[in-house]
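Chemist: Generate a structure from the sequence data that follows.
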Amino acid sequence: MEYVDYDATGLATLVRAGEVTPLELTRLAREAYVKANPHINAVVEFYEDAENIVGADGGSFYGVPFLRKDIGATEAGRLQERGSRLFKGHRPTTDSYFFRRAREGGLRTVGRTTMPELGTSGMSESVLNGITRNPWSLERSTGGSSAGAAAAVVAGITPIAHASDGGGSIRIPAAWCGLVGLNPSRGRISGGPNNQDASFGLTREFVVCRTVRDMAAALDLFSGPHPGDPFIIVQPNRTYVEELSQPTGVLRVGVASTKWGDLDIDPQVLNAVASTAALLQEMGHEVAEIDPPCDPAERMRISLSRSNFFAHSLEDAARTMGRPISPDTLEPMHLKFYEDGRNSQLSHPGELHEAMRRMRFRVGEAINPFHILLTPTMPTMALTHGGIYSTTNPMLSAKEFKEAGAALYQFLEVFNVTGQPSVSLPLAQSHEGLPIGVQIVARFGDEATLVRIARDLENARPWSHRRPSVRAGVVCA
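Modeler: Down below sits the predicted model:
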């Protein structure tokens, strides 16, 4: 059987059985990288010393190769350049709790993945690292900002990879690459020791992977509070892996069959949602349609308010790096964000917090009758590279770029604001064979329900047999 046919749980089982060693898995990951990466450009750096990296002897992911997204959680002494020339050569001095837990769980982090500059785009290209191509169709985007993470996993370089989500950045590439992409509840995964509750509480760290059982095991590994976290979320009654063997019960399901933004939904995406709703009804769940739970204009106000703080954070970064803010260090759209932020009156942080509080309240009231929501993840299949959604595009104003993004990510950003857990599952394919993701959203703190319903859907409509056009064929002895 090939290395790429195993999920992370499966590889760890082989290690525990003595059928393969962690060192052999690292070498297989490097071989897969050598074969696949020239076609997709997903891994910006495979560590030269990867074969010397150690993790705990044991753990749910004992010996499994892992990749780090180039922003967010840090490894002390390793490059973290955030997809930007402004941060070229930057090496953090702190180990994030996330990567401490990764090592404790047996993961071996062997490299870092590509991403759009500063993680502000849902596309997969940057001036610094070039275009990351979708293994299903090389002329199409993987989505972002966890672009390289998703491309590397679906191509078989590693079975699981670090990702993060501040407005869809786990779920977008999961949808467009045919992966499982969970954005956990706010507070479920600590950002410590120096990035707790990042970006006004909108951003969470987690992974992209290929199976629900890997998602559950990763939740068990990475969840839990640490000193300095601003609050402690309700803790689960049992492990998430144990939830895989628990009954789901009857759920009330709210289905989004209409658009929540200015971009129309592709009919094939709507068909995928309708088909999933029918399947849930066949399983015995109560299904009803829901109206959009919030005003797109309200989401835009939050997005634009956040941008006002962007200029000041860039100035701080430029001083730290000893570089000027210029076309040589930032892409065109980020230069526009910077100029707009400098020239506008800075929003008071209280105004932004109040806007997010209002949205949480209104969305909470609108969807309270339901245990879960069913929505498209993205309104379209994977788009081609370039275009209006890339920060390398100089044609749009900053406001026009934000408006275009709000329309494309219409089902995603709202749940970063509310803090609810949401997962994209690869439940359908287009006529062209492109993945279509369907999003399941649960109540705040209720990842357990997401694990159980995701398991049910994976069992009913398995996706493991689907294969992209670029896939590393590496034999696992």
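Chemist: For the rest of this, base every contact and every neighbour count on C-alpha atoms.
Modeler: OK.
Chemist: in what helix or strand does the residue nearest to Gly187 when sequence neighbours are not counted lie?
Modeler: What sits nearest to Gly187 in space, not counting adjacent residues and going by CA to CA, 6 or more residues apart in numbering, is Ile233, at 5.8 Å. Ile233 belongs to no helix or strand when elements are defined using DSSP states H and E.
Chemist: Only the buried residues of the helix ranked longest in the chain, if you could.
Modeler: For the chain, the helix with the greatest residue count under DSSP state H is helix 296-321. For helix 296-321, burial by neighbour count (16 or more other CA atoms under 10 Å) applies to 296, 299-300, 302-311, 314-315, 317-318.
Chemist: one more, for comparison:
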Amino acid sequence: MIGDLGATDATELAGLVAKGDVTPGELLDAALAAVEARNPAINAVVLLNEPAARRAIAEGLPHGPFRGVPFLIKDLGIEARDFPSHNGSRLLANTTYPGDSAIFTRIKASGVVTFGRTTSPEGGIGAATESAVYGGPTRNPWNLDHTSGGSSGGAGAAVAAGIVAFAHGSDGGGSVRIPAASCGLFGFKPTRARLPDGPYAGEGWAGMAIDGFLTRSVRDTATMLDACEGADLGAPYWAPPLAKGHAQAISRPPRRLRVALCDTSLTGDPIDPQVRDAVHAAARLLESLGHHVEPGRPSADVPMMMRAWTDIVAVGTALGIRSALKGRPLTGDLVEGVGRGALAHAETLHPTRYLQAVGEIHAFGRQMAGYFDTGPDILLSATLAEPPARIGRFSHATEDYVAYRTGPEGIFAYSPFCAVFNASGQPAASLPLAMSAQGLPIGIHLAAPFGADEELIALCAEIERAAPWASRRAPMADP
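Modeler: Predicted coordinates:
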């Protein structure tokens, strides 16, 4: 198994390949054996294509930073010629592509050996991964009764279970950071447009969605971000250029920073006491490192942002469903309840509402930029308001899409921190710094000003060195 090789992350595995201690084929054998042994319990890895992986090895892998390391891509929004996709939906099952997306082209150039996809919820609009097309929910390797998160829940579960050292994900409202928090991993959402979206998509959810990675270490994320960084030709958004790159940034600690501590939701609502205590412990750790921490939270209009996000995603979901139906009737055997509800909600909106909602998102981004410009360098909070939810709590069976998102028991109440930074476009990260009394991971969330990716990831690396988490693994991930 991969764990038997003594490697803690993808960087170390690539080093073993470079030294000749192990071959890419042997690592692929180990990953496939881990899928066979562990995936039945968690239902995270789907659509395997071992022949494509073997062919890539035989033809000669690129000499990138992760040459020979097994890799999985999310079954949503990353087009790849050799990897058909269900996109989390029975309506889109077995979709094929004539070529590779820009992000997958760059991922391949890093030298990884991609051999399959990981599960996602239909439409990518949930904080849990329980899509009907995969025949059952994706479960958390730490406790099978709980969710691994969403929408990159399969990626989070596969990494936490030790099937792969890292995996691709994407984040339109926390979809990398929520699984990272749920599965005890590191998840980083870059500044808007830091990574390419094209050519199959012009933008994701009015620019709020971006790709990312679920990793065990900060250095794996930093190196893969550098391998994939930069907009593709004709991209509608632009990120400020990096000074030295993420990998160089983590080579030394950042300057001493002003940190705002938020131990409630961003609207002042209380969060789970265990989670609140974990936030305070993280604040003490930052203070011990010489950073200045004091209470604070932005006054930006979060409820406005939530309504706008909900409407934008509903319209995007409706467009995708209508396009894929190709004139067929909308039935429950093709589209799950939340998707049908999103389409129904979109059809209640005035034709001008989409542009109004985009304008509100942009206004919100300016509010958040103003907060960081005159206030802290970093905002510290929890990633989720409580430990990982039980399977079924965020099932897609309901057709009340608005309540699913914004109701008192909905996604925003459970995850009140993440989508804020998709709307603002600012970089944000979830760090696996705590565990609940029940043995479930608790993520700590850090966010920074627009474009300050290098400073944020340098801080994450400093925290990782001060409070290492690599040895904390889900039981099933042990060799």
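Chemist: care to give me the TM-score?
Modeler: Scored by TM-score structural alignment, normalised by the length of the first structure, the superposition of the two chains gives a TM-score of 0.94; 468 aligned residues with a CA RMSD of 1.8 Å.
Chemist: The residue nearest to Gly187 of the first structure maps to what in the second structure?
Modeler: The pairwise alignment with the second structure assigns Ile233 of the first structure to Ala239, based on TM-score structural alignment.
Chemist: OK, contacts around that match?
Modeler: Thr191, Arg192, Ala193, Arg194, Gly451 (CA atoms under 8 Å, 6 or more residues apart in numbering).
Chemist: Look at Leu450 of the first structure and tell me its secondary structure.
Modeler: The three-state label given to Leu450 of the first structure by DSSP: H, G, I helix; E, B strand; the rest coil is helix.
Chemist: Could you report the distance from it to Met359 of the first structure?
Modeler: Using CA to CA, to the nearest Å, one obtains 23 Å as the distance from Leu450 of the first structure to Met359 of the first structure.
Chemist: Looking at the two, which has the bigger crowd around it?
Modeler: Leu450 (26 against 22; other CA atoms under 10 Å).
Chemist: residues contacting that one?
Modeler: For Leu450 of the first structure, the contacting residues are Ser422, Val423, Ile440, Val441, Ala442, by CA under 8 Å, 6+ apart.
Chemist: repeat that with 10 Å
Modeler: Neighbour list for Leu450 of the first structure: 182, 184, 212, 216, 240, 243, 248, 371-372, 421-423, 440-443, 456 [criterion: CA atoms under 10 Å, 6 or more residues apart in numbering].
Chemist: next one: Lys259 of the first structure
Modeler: With contacts defined as CA under 10 Å, 6+ apart, the neighbours of Lys259 of the first structure are Ile265, Leu270, Asp291, Pro292, Thr375, Pro376, Pro379, Ala407, Gln410, Phe411.
Chemist: Just give me the match in the second structure for it.
Modeler: Aligned counterpart of Lys259 of the first structure in the second structure: Ser265 (TM-score structural alignment).
Chemist: for its match, helix, strand, or coil?
Modeler: coil.
Chemist: excluding its backbone neighbours, what's nearest Leu11 of the first structure?
Modeler: Closest residue to Leu11 of the first structure apart from its sequence neighbours, by CA to CA, 6+ apart: Val64 at 6.5 Å.
Chemist: which residues in the stretch 51-200 of the second structure form strands?
Modeler: For the stretch 51-200 of the second structure, the strands identified by DSSP state E, counting those that start in this stretch occupy 70-74, 113-118, 139-140, 143-147, 166-171, 186-189, in order along the chain.
Chemist: for those, which one sits closest to Ala53 of the second structure?
Modeler: Ala53 of the second structure sits nearest to strand 113-118 of all those, at 5.2 Å, using CA to CA.
Chemist: Quote the end-to-end distance of stretch 232-251 of the second structure.
Modeler: Distance between the two ends of stretch 232-251 of the second structure: 28 Å, counting by CA to CA.
Chemist: what's near enough to touch whatever residue of the second structure lines up with Val180 of the first structure?
Modeler: Alignment of Val180 of the first structure against the second structure is given by TM-score structural alignment, with Phe186 as its counterpart. Applying CA under 10 Å, 6+ apart, we find Phe186 of the second structure in contact with 156, 166, 176-177, 179-180, 213-218, 220-221, 429-433, 443-444, 460, 464, 469.
Chemist: The longest helix of the first structure: what's the following helix or strand?
Modeler: Following helix 296-321 of the first structure in sequence order, the next helix or strand is helix 332-343 (DSSP H and E).
Chemist: Give me the buried positions along that following helix.
Modeler: Neighbour-count burial for helix 332-343 of the first structure, with 16+ other CA under 10 Å as criterion, is recorded at Pro332, Met333, His334, Leu335, Lys336, Phe337, Tyr338, Asp340, Gly341, Arg342.
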